[in-house]
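A.B. asks: Build the 3D model from these lines:
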Amino acid sequence: MSPRVSFVIPTKNRPEGVRRAVTSVLAALPEDGEVIVVDDASDPPATHALREVTDPRMILYVNPGPHGPSAARNFGVRQTQAPVLMFLDDDDLLVEDYCLRVISRIDSLPDDCTFGFSASYHLEPDGSWTEVQSISPAGVLGDETPLKYRQAGLGMGCWITRAAFDAVGGLDESIDVNEDTEFSVRLAASGHRCYCDQTPGVILIHDPVRSASDQSSITKAAGARARFRGFEYILLKHQDFLKGHGAFRRKMFTRVVKYRVRAGSVAGWFRFCAQHRPVSDVVLYIAPGALWLGLSKLLRRKP
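C.D. replies: Below you'll find the predicted structure:
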């Protein structure tokens, strides 16, 4: 019997985290669901951490490469034929009723509402949970909703129909950070609407309460250079679509400048700006960006 829903959990060097993540999903999964764990070059292999998990609904695969969060997720998706895909990071937990909430809701959604995300709980150092609402309004979100509210973080209770995932070509393996932003922009550009569930679907476990044996967040570990290159990549790849989303584009440019300042990198800024149209918009970005980058460079040189 083919699974109705498949969770894809990529993992690397988080033995305690992935064990807890898988356990939380199995407790919430219907009998016709499955958990695809993708070992993305863990050392020691993830099979060590999961050796006591005997539930046949969990299947562990070793990603032969290419590696990275997007490539590992794409590899995991290729291992299943489930019509509904859900994602969970290997350092987070699933709220027990979330999977069934998603499955029961999908059939009532418009045909073009093909993906969604949820609010979350944050695990605090004292063991308590803090509920954190999504910045997005609840319900079906389409063109009438600003693009910044249609961003589905892959670790934020993200689900998507298999048909939609395949239609847009899966995740872009060219970038290791900001990949969920690129994916959400691509889905919006292709006419897909999303659903925001303001009842938490995941429990996020951040560095202060993560097991000491587990690797830190990939996004936090990524250098400022990788961060600004990711945002520049998205702005260039989707610049035709983003012309109609000025507020979102300005926010992205601001992030480029922010992380360029942190990286102390001026090289390539003018070339990057020159690739954008219309020219009137570029002038708004290039001058203040150059000023901030120049000042940061001077401050770094002060004894």
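
A.B. asks: CA only for contacts and neighbour counts going forward, please
C.D. replies: OK.

A.B. asks: now the strands for the stretch 51-200 of the chain?
C.D. replies: Taking DSSP state E, counting those that start in this stretch as the criterion, the stretch 51-200 of the chain carries its strands at 58-62, 84-87, 93-94, 113-123, 129-132, 139-141, 159-161, 193-204.

A.B. asks: Is it possible to get TSV of those strands that adds mean neighbour count and distance to residue 247?
C.D. replies: Putting the strands of the stretch 51-200 of the chain into TSV (neighbours: other Cα atoms under 10 Å; distance: least, Cα to Cα, whole Å) gives the following:
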stretch	mean neighbour count	distance to residue 247
strand 58-62	18	41
strand 84-87	24	28
strand 93-94	27	33
strand 113-123	23	22
strand 129-132	15	24
strand 139-141	17	17
strand 159-161	23	26
strand 193-204	23	19
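
A.B. asks: To compare against the first, here's the next sequence to fold:
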Amino acid sequence: MFLSIIIPLYNRPQEIDELLQSLTKQRYTDFEVIIVEDGSTKASQAIVEGYNDRLAVRYFVKPNEGQGFARNYGFARAKGDYFIVLDSDVLVPEDYLLHVLQGLERDRWDAFGGPDAAHASFTATQKAISYSMTSPFTTGGIRGNKKHVGQFHPRSFNMGLSKAVYAQTQGFKLARRSEDIEFSIRMINNGFKVGLIPEAFVYHKRRATFMQFFKQTNFFGKGRIDIYKLFPAELKPVHALPAVFVIGLAGLFLLNIVLCLTDGAYPWLAWLTAVGNGFILLYTILLLLHACLTTKNMGVGLLSVLAAYTQLIAYGTGFIGSYVKNVLLKK
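C.D. replies: All right, here's what the predicted structure looks like:
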């Protein structure tokens, strides 16, 4: 089977160099790589062309329209039986494509997704963010888990689809923000068999700072409301949990202020505040213990708690803000 790997690129010359280097080590070699430079100001042409002697790689440049349409540009020029979509900030293990082929042969997927993991070379912050995005203690646990909630929706950092799927769907309809979820739902609605290949994981080199991570996950929270407006039945209770968490934190903060101002004059208020504080403390302790055991590093475990709170607050505020603006106020 011939595979086409499609990679949209925007101002990431170092990342694409690392990704292409990992692709040269694939044990399965019957594939091509299509790089679509989506209006970057930091061109990567020289870096990509430096791999011409090691990879069947083609490089294209187009005006900036967003990663969804950049992938479509690559689909239209791909020669493979299956198209594999990767983000430019991932690294692939040497047996990644073999696992993809084995999963396709075993489960006969028309389209698939795979999980992500943290590489040993990642910084402590990157490992903490990776933990948060894949942890059962945050909504990240539904992204690439065998026991995911409801129908699995492949994400574009690690996604594959057959040529037949592209021919019928014509690829991404959204340029940015939840474009992969919309595409996944549409593939399923078109009757294609879509699922997870758990062994086909990639190392996802996520945003390097907590501020960047906050902006990214806030964007995801807004995107979930975009999906709700297109497919109302796809909004599940689990998607609203970060919003509930944010509202609970805000309420608990106010309870503690009122308790201090009233000097404990109302026993029921003291009891309610103590229960809330106890819940947050227990959640934080369990989160820390799980993060330390998972990452096998106390420092990364501590940063993982910060990453988890960052993710939940960012996603929750994005979800609430977009719901109020686009659903309640109908702007």
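
A.B. asks: re earlier: redo the strands of the stretch 51-200 of structure 1 as a markdown table? Include distance to residue 228 of structure 1.
C.D. replies: What follows is the strands of the stretch 51-200 of structure 1, written out as a markdown table (distance: least, Cα to Cα, whole Å):
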| stretch | distance to residue 228 of structure 1 |
| --- | --- |
| strand 58-62 | 30 |
| strand 84-87 | 25 |
| strand 93-94 | 29 |
| strand 113-123 | 25 |
| strand 129-132 | 27 |
| strand 139-141 | 28 |
| strand 159-161 | 27 |
| strand 193-204 | 25 |
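
A.B. asks: So what does residue 279 of structure 2 match up with in structure 1?
C.D. replies: Taking TM-score structural alignment, residue 279 of structure 2 has no aligned residue in structure 1.

A.B. asks: May I have the secondary structure class of residue 48 of structure 1?
C.D. replies: helix (DSSP: H, G, I helix; E, B strand; the rest coil).

A.B. asks: Just want to check the distance between it and residue 21 of structure 1.
C.D. replies: Going from residue 48 of structure 1 to residue 21 of structure 1 by Cα to Cα, to the nearest Å gives 15 Å.

A.B. asks: Comparing those two, which shows the higher neighbour count?
C.D. replies: residue 21 (19 against 12; other Cα atoms under 10 Å).

A.B. asks: Can you give me every residue that contacts the more buried one?
C.D. replies: Residue 21 of structure 1 sits next to 88, 89, 90, 91, 92, 93, 94 when contact means Cα atoms under 8 Å, 6 or more residues apart in numbering.

A.B. asks: Quick check: of the residues you listed, which lies closest to residue 270 of structure 1?
C.D. replies: Taking Cα to Cα as the measure, residue 270 of structure 1 sits nearest to residue 89 out of the contacts of residue 21 of structure 1, at 36.5 Å.

A.B. asks: Translate the closest one into the numbering of structure 2.
C.D. replies: Aligned against structure 2 by TM-score structural alignment, residue 89 of structure 1 finds its counterpart in residue 87.

A.B. asks: Which elements pack onto the top helix by length along structure 2?
C.D. replies: Using DSSP state H to define each element, structure 2 has its longest helix at helix 267-295. Counting contacts by 3 or more Cα pairs under 8 Å, 6 or more residues apart in numbering; DSSP states H and E, helix 267-295 of structure 2 is packed against helix 124-134, helix 237-262, helix 298-323.

A.B. asks: got a list of contacts for the shortest one?
C.D. replies: Identification of contacts with helix 124-134 of structure 2 by Cα under 8 Å, 6+ apart yields 116-119, 138-144, 204-210, 213, 291, 295, 299-301, 303-305, 307-308, 311.

A.B. asks: before we move on, the earlier item: what's the local residue count around the match of residue 89 of structure 1?
C.D. replies: 22.

A.B. asks: show me the contacts for it.
C.D. replies: 7, 8, 9, 156, 157, 158.

A.B. asks: Which of those sits closest to residue 320 of structure 2?
C.D. replies: Minimum distance to residue 320 of structure 2 across the contacts of residue 87 of structure 2 is 24.3 Å, recorded for residue 156 (Cα to Cα).

A.B. asks: Alignment lookup: that closest one to structure 1.
C.D. replies: Alignment note (TM-score structural alignment): residue 156 of structure 2 maps to residue 154 of structure 1.

A.B. asks: I'd say that match and residue 87 touch.
C.D. replies: Yes. Here residue 154 of structure 1 reaches residue 87: they are 6.2 Å apart, a contact under Cα atoms under 8 Å.

A.B. asks: Could you narrow the contacts of residue 21 of structure 1 to those that are also in contact in structure 2?
C.D. replies: Retained in structure 2 by both residues aligned by TM-score structural alignment, their matches' Cα atoms under 8 Å are the following of the contacts of residue 21 of structure 1: 90, 91, 92, 93, 94.
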